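> just the structure for this:
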Amino acid sequence: MDTSRIDARELAPTGVLRAAINIGNPILANLNPATGQAQGVSIDLAQRLAGLLGLTLQQVIYDTAGKSVEGVTGGEADFGFFAIDPKRGEQIAFTTPYVLIEGSYLVRQDSPLTENAQVDHPGRTVVVGKASAYDLFLSRELKHATITRAPTSPAVVGAFLETGADVAAGVRQQLEAGAQEFGGLRLLDGHFMLIRQAMGVSRSRDARQAAFLTDFLEDAKASGFVAEALARHGIQGAAVAPAA
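Have a look, this model is predicted:
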């Protein structure tokens, strides 16, 4: 990939490439229980980018997507990995997506709900992770059900059980893990949204930076790097986004 179109100092003005890493989405990043270090597809991409630019990578770790957005817009990090959303787009300039992830609903085994369309009814409560892509999407789309918010996405299933809510919403794989851990739960078929994961920089930065990162991701997809990273980390249910 040609990196001559951008000066590394533009993207990393401190001299170190600072990547906002959200460990609240285990499809893309999580902490290795043995080492305590972050690992995952987003870390692999950040390391690849730093290597191309000849820079040292610094991981700036956050436990929620909302904090990750604030880190990039507040100047704590140079770029981050986010679900594309129009509300976030007011502050973040997104690249094209590199991974597609399903957002799904989880209910109790004896719930009368059998399909996604039945969720949005008066009197029903849906638990989501605060400021997650699902929170932003469902806050716009649900007209009748009530939304309650867990502090983080990994805490959604626990909050769902503790509060007696009707539905939990989030990353399908995360909900599946919760269903296996606690038992007596099931996922509704299909998905209520398809999440497009991208990279992004603050809109206060030069537009050429987001364009450069888009080229970087398109190259990573075309070369097979993203698919190989998903396979290497054993990620199921996430697909490489089509070429732009």
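
> only C-alpha atoms from now on, for both contacts and neighbour counts.
OK.

> what packs against the longest helix along the chain?
The single longest helix within the chain, with elements called by DSSP state H, is helix 207-222. Helices and strands touching helix 207-222, by 3 or more C-alpha pairs under 8 Å, 6 or more residues apart in numbering; DSSP states H and E, are strand 92-94, strand 193-202.

> now render these as a markdown table, adding distance to Ala19 and mean neighbour count.
Output for those, formatted as a markdown table (distance: least, C-alpha to C-alpha, whole Å; neighbours: other C-alpha atoms under 10 Å):
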| stretch | distance to Ala19 | mean neighbour count |
| --- | --- | --- |
| strand 92-94 | 14 | 25 |
| strand 193-202 | 10 | 23 |
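
> so which of those strands is nearest Ala8?
strand 193-202 (14.2 Å; C-alpha to C-alpha).

> please, where are all the strands along this protein?
With DSSP state E as the criterion, the chain has strands at 17-22, 30-31, 38-39, 57-62, 79-83, 92-94, 99-108, 125-129, 146-150, 167-171, 185-187, 193-202, 239-240.

> now those in a markdown table, with distance to Ala231?
Below are the strands of the chain laid out as a markdown table (distance: least, C-alpha to C-alpha, whole Å):
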| stretch | distance to Ala231 |
| --- | --- |
| strand 17-22 | 20 |
| strand 30-31 | 15 |
| strand 38-39 | 13 |
| strand 57-62 | 22 |
| strand 79-83 | 19 |
| strand 92-94 | 25 |
| strand 99-108 | 13 |
| strand 125-129 | 26 |
| strand 146-150 | 30 |
| strand 167-171 | 18 |
| strand 185-187 | 24 |
| strand 193-202 | 17 |
| strand 239-240 | 10 |
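
> now the second one, please; I'll put the structures next to each other:
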Amino acid sequence: MQTENGGKSKVSDGTEPQVESGINLDKIEKIKADLETSLETVLFWLTCIWFGIAGGFIAIALEDRSAWFLLEYTHFPFCMGILCLILYNATDNYYVLNVFEKRIFYHFKVFWFKKITPFLNSEDIAFIGVTSIYCSNDDTIWHEYKIILVDRKGNSIPLSDPNQNLQTTNQKAKLFAQILGCKFEEGREKASIQIDKSANGEVAARLVDEMVMTSDQRAAASRKIYWMVIKGTGCIVIVALPTAILITIFLLGRH
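You can find the predicted model right below:
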């Protein structure tokens, strides 16, 4: 689906912002905002962890003949990896924007079980924009972009996976803002979304260039990344620690 993209960033203020994506929505009922949700991400990494444990057992057994007994214990992590892989492929979660109702619904599906629940109304949405994500690999530096929705409580909710096509991401975000009738700002390189909350609880969001971010804002961003790492590590520990304990018990029991 193609949309028209303006050359400059446009911000519409007021309760009924004028956001034009260049698409006639009269004949469109629903728009799908597909992305990899947290559940799908967890299932993916659990698959990698379980297969990694099974592969580690096999590698140790092949390296040291005295550890061949480890092959007896590869069945459990291998089966768990297969189970997580099946669940990952059977899971299909995404958001649906209803054009006529101006609401967002959450689509949850695992195997044959499917459930669609209301997620946000248009009046609960404060802002939709495109944020820039700094990426680096050895000597290569680039930016990726994803659509972010900010609700009236100040929560930021991703509506797309990161990608390197800024123009396409802006077009899609503009379409979402047109459907929901909320404030919108086009993304640009090296600009991220800043969320401010006033004393009376009002939420305001805008794009801020990386170079003009204050030390407090950078510290807040660092804390957010820190807690994301902590949560991710916690999920890994929950799976890896019981497995390590079982392995230790098995090893001690053989001597």
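
> what's the TM-score for these two chains?
TM-score for the superposed chains, counting by TM-score structural alignment, normalised by the length of the first structure: 0.23, backed by 100 aligned residues with a C-alpha RMSD of 6.4 Å.

> about what we covered before: Asn30 of the first structure is nearest to which of the helices and strands packed on helix 207-222 of the first structure?
Of all these, strand 193-202 sits nearest to Asn30 of the first structure, with 15.7 Å by C-alpha to C-alpha.

> run the angle between the closest one and strand 99-108 for me.
130 degrees (axes from the mean of the first three to the mean of the last three C-alpha atoms, to 10 degrees).

> okay, angle between strand 193-202 of the first structure and strand 79-83 too, please.
Going by the same axes, to 10 degrees, strand 193-202 of the first structure makes 160 degrees with strand 79-83.

> Gly51 of the first structure: neighbour count?
Other residues lying near Gly51 of the first structure total 12 when counted by other C-alpha atoms under 10 Å.

> try Pro77 of the second structure
20.

> again with Ala54 of the second structure
Ala54 of the second structure, neighbours per other C-alpha under 10 Å, totals 22.

> from the contact counts, what lies against whichever strand or helix holds it?
Element membership for Ala54 of the second structure (DSSP states H and E) is helix 38-63. Contact partners of helix 38-63 of the second structure among helices and strands, from 3+ C-alpha pairs under 8 Å, 6+ apart: helix 75-90, helix 215-253.

> got the ones you listed as TSV, with distance to Lys174 of the second structure columns?
Formatted as TSV, those follow (distance: least, C-alpha to C-alpha, whole Å):
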stretch	distance to Lys174 of the second structure
helix 75-90	30
helix 215-253	25
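
> looking at those, which is buried most?
helix 75-90 (a mean of 17; mean count of other C-alpha atoms under 10 Å).

> angle of it against helix 38-63?
Helix 75-90 of the second structure runs at 150 degrees relative to helix 38-63, counting by the same axes, to 10 degrees.

> helix or strand right after helix 75-90 of the second structure?
Next element after helix 75-90 of the second structure (DSSP H and E): strand 94-98.

> name the helices or strands packed onto that following strand?
Using 3+ C-alpha pairs under 8 Å, 6+ apart, strand 94-98 of the second structure sits against strand 30-34, strand 103-110, helix 166-180.

> let's see that with 6 Å instead.
strand 30-34, strand 103-110 (3 or more C-alpha pairs under 6 Å, 6 or more residues apart in numbering; DSSP states H and E).

> so which of those strands is nearest Ile141 of the second structure?
strand 30-34 (26.5 Å).

> counting contacts, what elements does the closest one pack onto?
Against strand 30-34 of the second structure (3+ C-alpha pairs under 6 Å, 6+ apart) you get strand 94-98.

> just to revisit the earlier point, of the strands of the first structure, which is nearest Ala179 of the first structure?
strand 185-187 (5.1 Å).

> hmm, back to that, how about the longest helix of the first structure: buried residues?
By neighbour count on 16 or more other C-alpha atoms under 10 Å, the buried set for helix 207-222 of the first structure is 209-218, 220-221.

> am I right that Ala33 of the second structure is in contact with Tyr95?
Yes - using C-alpha atoms under 6 Å, Ala33 of the second structure is in contact with Tyr95, at 5.0 Å.

> same drill for these two, tell me which one is more crowded.
For Ala33 of the second structure versus Tyr95, neighbours defined as other C-alpha under 10 Å are more numerous around Tyr95 (23 against 20).

> which residues does that one contact?
33, 105-107 (C-alpha atoms under 6 Å, 6 or more residues apart in numbering).

> which entries within those residues meet the buried criterion?
The buried subset of the contacts of Tyr95 of the second structure - by 16+ other C-alpha under 10 Å - is 33, 105-107.

> closest to Ser222 of the second structure out of those?
Sorting these by distance to Ser222 of the second structure puts Ala33 at the head of the list, at 27.9 Å, by C-alpha to C-alpha.

> now the residue lying closest to Cys48 of the second structure once chain neighbours are set aside: how far from Trp45 of the second structure?
In this structure, Cys48 of the second structure finds its nearest non-sequential neighbour in Gly81, 7.2 Å apart by C-alpha to C-alpha, 6 or more residues apart in numbering. Using C-alpha to C-alpha, to the nearest Å, Gly81 of the second structure is found at 10 Å from Trp45 of the second structure.

> what do you get for Ile128 of the second structure?
Relative to Trp45 of the second structure, and taking C-alpha to C-alpha, Ile128 of the second structure is found at 29 Å.

> the two: who's more crowded?
Per other C-alpha under 10 Å, whichever of Ile128 of the second structure and Trp45 has more neighbours is Ile128, with 30 against 18.

> could you pull out the buried residues of the helix or strand containing the more buried one?
Under DSSP H and E, the secondary-structure element containing Ile128 of the second structure is strand 125-137. Within strand 125-137 of the second structure, the residues that count as buried by 16+ other C-alpha under 10 Å are 125-133.
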